[in-house]
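Colleague: can't give you the sequence, but here's the structure:
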């Protein structure tokens, strides 16, 4: 793997949360992505940082809520399977988070998706307000 595809050490991805980073598509559009732990190999998955229901960020900077292997949308509480990205409940039922290809090598997570180039850890500084969540944990 090339060093320029390296995102982070696998151990830095929280067990119940997410690791947020920014990548760029071939049109130079920046996209926020999140890494979450998954029970299936290679132990981590990458998803776009947006609920498909209302374009709500799943991780607004403090990590996505992850409960029982599911990513929780902070707006309406829809649950997305951390391994498949599929949602079977709430307003987002029937949708799937867009996934991003990864590779894990020598304890590090690498971006292996030709659609994106890794730019930096953290999100896009766009001054949007945080979650308008009514869900509490």
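Modeller: Received, thanks. Small disclaimer: the values here were computed from a predicted structure and weren't measured.
Colleague: going forward, measure contacts and count neighbours with C-alpha atoms only.
Modeller: Noted.
Colleague: quick one: residue 8 and residue 56, what's the gap?
Modeller: Residue 8 sits at a distance of 25 Å from residue 56 (criterion: CA to CA, to the nearest Å).
Colleague: buried residues in stretch 2-12?
Modeller: 5, 6, 7, 8, 10 (16 or more other CA atoms under 10 Å).
Colleague: Quick check: buried residues in stretch 93-109?
Modeller: Under 16+ other CA under 10 Å, the buried positions of stretch 93-109 are 95, 96, 97, 98, 99, 100, 102, 103, 104, 109.
Colleague: And that stretch, end to end?
Modeller: Stretch 93-109 stretches 29 Å from its first residue to its last (CA to CA).
Colleague: give the contact list for residue 31.
Modeller: Counting by CA atoms under 8 Å, 6 or more residues apart in numbering, residue 31 makes contact with 22, 23, 24, 25, 48, 124.
Colleague: Could you name the specific helix or strand carrying it?
Modeller: Element membership of residue 31, judged by DSSP states H and E, is strand 30-37.
Colleague: Which SSE is immediately downstream of that strand?
Modeller: strand 44-48.
Colleague: Just want the angle from that following strand to strand 30-37.
Modeller: Put simply, strand 44-48 runs at 150 degrees to strand 30-37, going by axes from the mean of the first three to the mean of the last three CA atoms, to 10 degrees.
Colleague: another one to put next to it:
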């Protein structure tokens, strides 16, 4: 079942839109939406080098030239494929979350996740943090 997450207008051109999902085991996880030249991608909000390291710490993920930057070690992940070819996370790929975009609306279509609220895990459903942080 598809669940409406946000509008494509809610996803900043540079940065990310943060929301929280519930895994099948009941645990909560954060997901980021990032704008692409021709759409939107969704990734679980952690670096592959250190899974407790968030890419979006609540004020939008840092991005440069179509890549998501890990704020701790500087590894850069391609926003479209999730692949990293540099830094400590080189050779890894972000965990993709299945979404679909229809008529400017973004839907969560990943059967293993249930939408909980916009914003991070600790935001209790408050407004999403979607700054336009640029480096």
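Modeller: Looks like it came in fine. The structure displayed is predicted, hence computed values, not measured ones.
Colleague: Can you flag which of the buried residues of stretch 2-12 of structure 1 belong to strands?
Modeller: Of the buried residues of stretch 2-12 of structure 1, the ones assigned to strands by DSSP state E are 6, 7, 8.
Colleague: Pipe these into TSV and attach distance to residue 16 of structure 1 per row.
Modeller: Output for these, formatted as TSV (distance: CA to CA, whole Å):
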residue	distance to residue 16 of structure 1
6	22
7	19
8	17
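Colleague: So residue 22 of structure 1 sits against residue 124, correct?
Modeller: Yes - with contact defined as CA atoms under 8 Å, residue 22 of structure 1 reaches residue 124; the gap is 6.6 Å.
Colleague: list residues touching both of the two?
Modeller: Residues touching both residue 22 of structure 1 and residue 124 by CA under 8 Å, 6+ apart: 30, 31, 32.
Colleague: Quick one: map the first one onto structure 2.
Modeller: Using TM-score structural alignment as the criterion, the counterpart of residue 30 of structure 1 in structure 2 is residue 28.
Colleague: Ignoring the adjacent residues along the chain, who's closest to that match?
Modeller: Take residue 28 of structure 2 and drop its neighbours on the chain: the residue closest to it by CA to CA, 6 or more residues apart in numbering is residue 22, 4.5 Å away.
Colleague: after superposition, how close is the strand or helix carrying the one you found to structure 1?
Modeller: Following DSSP H and E, one finds residue 22 of structure 2 within strand 17-23. Following superposition, strand 17-23 of structure 2 is found to deviate from structure 1 by 0.4 Å on average (mean CA distance after the TM-score superposition for structure 1).
Colleague: what comes up buried for that strand?
Modeller: In strand 17-23 of structure 2, the ones that count as buried by 16+ other CA under 10 Å are 17, 18, 19, 20, 21, 22.
Colleague: Identify, from the residues you listed, the entry nearest to residue 88 of structure 2.
Modeller: Residue 88 of structure 2 lies nearest to residue 18 out of the buried residues of strand 17-23 of structure 2, by CA to CA, at 24.0 Å.
Colleague: Tell me if I'm right that the closest one and residue 117 touch.
Modeller: No - if you go by CA under 8 Å, residue 18 of structure 2 and residue 117 don't touch, sitting 9.3 Å apart.
Colleague: Common neighbours of those two, please.
Modeller: Overlap of the contact sets of residue 18 of structure 2 and residue 117 (by CA under 8 Å, 6+ apart) is empty.
Colleague: Based on its surroundings, how many neighbours for the equivalent of residue 124 of structure 1 over in structure 2?
Modeller: Aligned counterpart of residue 124 of structure 1 in structure 2: residue 121 (TM-score structural alignment). By other CA atoms under 10 Å, the residues close to residue 121 of structure 2 number 20.
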